[in-house]
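A.B. asks: need the 3D shape of this:
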Amino acid sequence: MESNVEQNLSLVTALVTSVLGLNPSLPFVFCEQVFRLYQLQSAAMRRRRAREMMARGRRLRQYLRRRRAFLLSSIAAVFSLSSSTGRSVWVRKRSQTFWAAAEDFDEEEWKSQFRLSRSTFDYLAELIGPAITRRRTTYREPIEPRRRLAIALWWYAKSGEYRTIAAMFGVGIATVCLIIRQVTAAIVDRLYPRFVRLPSGKRLEETIGGFRERCYPQCAGALGATHIPICTPKEHKEEPSDYINMRGWHSIILQAVVDHNVCFTDVYAGWPGCSHNSTVLAGSDLLLRAEDSPVGSLFPWEKSIMIDGVEVPVHLIGDASYPLKPWLMKGYSQHQLSPEQRRFTHTLTSARSVVDAAFTRLKGRWQCLQKKNDINHTMMARVVTACCVLHNICEMQGDSFFPEWNILVSPPGNSFRQPDVTAYDGGTYGNSELIRDSISDNLLSLLQY
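C.D. replies: Down below sits the predicted model:
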């Protein structure tokens, strides 16, 4: 063995000296190092070649798998196009007895089920149809937009269980929950800016004239609040006790501005039920728009009226729970009132009755606002906003409100009684008292202006 190694070393020495032109009498140690280097380089080349062969085989196997998958998918596509049989394994067949019968309902039956006329339903379907339409896939046909809208409207109107609605419309229980969220988002995102906004231009003139017919001048809307029941919040970041109102049940607060036609012109929902109405107002965009306005009002200063040296702006009216501001008037609270002050307070309260009428119609038409629903309170705030938008659309479309719906707002033994109004105990702002006294003393003159 040693003779073979010496023979190889001698051969390497002779090869190196001949190739490099070196002296043949090199030391043996140098020749041994050259031989070892030659062995290492040869081993590295063999390993590199083995790795390249493995990579080439792996790429070949991947190519064959992709080609086989492509061929199989192509064959499946050809069979799916040429075959007329449906894939019953993908979708469970469900009965649509109610929805199939609903297409043949007369106008009265349709309205009793969905709380709006068929023409208004068609109008809504046209407005939000593109937002709730789902793409058709190879495996199943999507639920048509009209049925999606009908599912959401029936839940708003009846507030039934998901299982019941699923059986009526032939969909899954989870699908009902998903559709309600999708339709609610479409209504709030697409229709709220269009149908809920403070009056301006010609609408502002009509609103002021409408309240003048109610014997109150310079008014562009009435401000009020109501409590909507919710389930106990379960999020760790929320404190459930914050949502318990003075009546002892969990709720969120809906703050709204209502015009003379009992339509909402501003909606703000979601504050915990324990909050005072003035606190809700302080956190709303309504106050920010009024306070940050260059003229300190929600409406153009050109609409103001000068009376006895006092400029009376176009303003909102509220109850005793709100602060007195130049753009927000309320009645007198003290007991010893002059005849003019009593007349002013009575007139303001009478004009502000549009708020109670709007809330009554809202809850009577959409019964989901009268019970605790098994949805997150944040989502419930969006449901409330969507119902306000639908209320406005129904009023603008001339959909009549059935008298029997009023009975459902306060049924006998209803545990969700509204909390009593707590008066605001803060101070007044700016020249608000002077404006109120001027209106009180010159009420008849302002009505004839």
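
A.B. asks: please make it C-alpha for all contacts and neighbour counts, starting now.
C.D. replies: Noted.

A.B. asks: OK, contacts around the residue nearest to residue 405 when sequence neighbours are not counted?
C.D. replies: Nearest non-adjacent residue to residue 405, counting by CA to CA, 6 or more residues apart in numbering: residue 364, 4.9 Å away. With contact taken as CA atoms under 8 Å, 6 or more residues apart in numbering, residue 364 is in contact with 405-409.

A.B. asks: and for comparison, fold this next one:
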Amino acid sequence: MILQNDETYFNYMRMTPDMFEYLLSKVGPLITKMETNLRKPIPPDTRLAMTIRYLASGDGLHSISLNYRIGRSTATLIIRETCEAIWDCLSPEILFTPSENGWRKIALEFEKRWNFPNCIGAIDGKHVAIICPKKAGSTYYNYKQFHSIVILALVSATYKFLIVDIGAQGRHSDGGIFKNSAMGQRFYNNDMYLPAPSAISARHQVPYVIVADEAFQLNSFTMRPYPSKNLTFCQRIFNYRLSRSRIVSENTFAIWVNRWRILQRPLSTSLETSDAIIKATVCLHNLLINTSYYCGDNYADKVSANGQIMEGEWRSTYRNTDNYSNISHCSNNYSKHAGEIRNTFMDYFMNEGKVPWQEQSIQRNLL
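C.D. replies: From the prediction side, this is the model:
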């Protein structure tokens, strides 16, 4: 396979030969087994190739074990160990470490690409379908009527996972998942090293915020749309500008799911292995997102010269996938201070921060 052209290899492994060799150099030492007098161990390159193929193809463990002529239980153990090794090796350098300068760089990307100043990420949660664990009852049964675990992710303007929380039970509410997660606790406790509020124009000074949909509560660090009933024109403009920025979260999850097709069907492994699979694919997504193979111009949503969103190829398959869905809506209760911050952004988008195409977009949606 490696002797064939890069495109053929990529279609099989979801990465180029050079990237596979790089990944092997990082993970290999952790998955190399000692040789004994009884039998020779499976080499690390085979272990890694087996795992990557399992994640990329979506084939069952029985099929993978037959292809590599090993027992199913052995294949299961190898895949779990390799996924854990990928997470242990890559997550410290692949995922974001909160710092003031780091947040500022992310905010500059959002302002440049999506015209939303002081935005430090788009947050979203997705249900990953699983086979009901033994004796779990309705613990993992969600409102969409399938069993799932939730991945909650803060993503960048360039479709990278910044911070993730993995493994919440599907039955939990969205607000509870965020508030009880380590990520959410750090935001609520002001422990994310966010920069101080800064001016986005001569008249407007706002804190750094994350953008979210209706599944999250409005507060001083999270902006969500205005409720969809009886909106003023200015509120519709704000909702459009926020949704335009938040689209990166949909793109990120869609690219992730479509590339690592093991996620397109219910995971039939143990909860520990399922968590390891999700963690490994998150790291692999970030590792490969900058390669020309991984995120082509036609795959992700693009922004045209006049600011319009041109839908990518991922939507044709992702919209029809029942295993993944947005988590449920949150109540619209919020503090007066949070409402003032949202109103400040709205005023900015109607004046100094206005983009030429926003009114046409709103009027077109009203037709």
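
A.B. asks: superposed, what's their TM-score?
C.D. replies: Overlay of the two chains. TM-score (TM-score structural alignment, normalised by the length of the second structure): 0.84; 339 aligned residues with a CA RMSD of 2.6 Å.

A.B. asks: from the contacts of residue 364 of the first structure, which land in helices?
C.D. replies: Those of the contacts of residue 364 of the first structure mapping onto helices are 405-407, per DSSP state H.

A.B. asks: which single one of those is nearest to residue 278 of the first structure?
C.D. replies: Taking CA to CA as the measure, residue 406 is the one of these closest to residue 278 of the first structure, at 28.3 Å.

A.B. asks: which one in the second structure is aligned with that closest one?
C.D. replies: Applying TM-score structural alignment, one finds that residue 406 of the first structure aligns to residue 314 in the second structure.

A.B. asks: okay, the lengthiest strand in the second structure sits on what stretch of the first structure?
C.D. replies: Identified as the longest strand of the second structure according to DSSP state E is strand 119-129. Using TM-score structural alignment, strand 119-129 of the second structure lines up with residues 219-229 of the first structure.

A.B. asks: buried ones in the matching stretch, by neighbour count?
C.D. replies: Residues of stretch 219-229 of the first structure classed as buried: 219-229 (neighbour count, 16 or more other CA atoms under 10 Å).

A.B. asks: with the second structure overlaid, how far apart is that stretch on average?
C.D. replies: Following the fit onto the second structure, the mean deviation recorded for stretch 219-229 of the first structure is 0.6 Å by mean CA distance after the TM-score superposition for the first structure.

A.B. asks: returning to what we had before: mind checking how far the longest strand of the second structure is from the chain centre?
C.D. replies: 6 Å (CA atoms, centre = their mean, to the nearest Å).

A.B. asks: which part of the first structure matches the helix or strand following it?
C.D. replies: Using DSSP states H and E, the helix or strand that follows strand 119-129 of the second structure in sequence is strand 148-155. Mapped onto the first structure using TM-score structural alignment, strand 148-155 of the second structure spans residues 251-258.

A.B. asks: the matching stretch vs the second structure, average offset?
C.D. replies: Taken over the aligned residues, the distance from stretch 251-258 of the first structure to the second structure averages 0.9 Å (mean CA distance after the TM-score superposition for the first structure).

A.B. asks: and the contacts of that stretch?
C.D. replies: 221-231, 243-245, 264-273, 280-281, 354-355, 358, 377, 381, 384.

A.B. asks: ditto for stretch 121-131 of the first structure
C.D. replies: Contacts of stretch 121-131 of the first structure (CA under 8 Å, 6+ apart): 145-146, 149, 186-187, 190.
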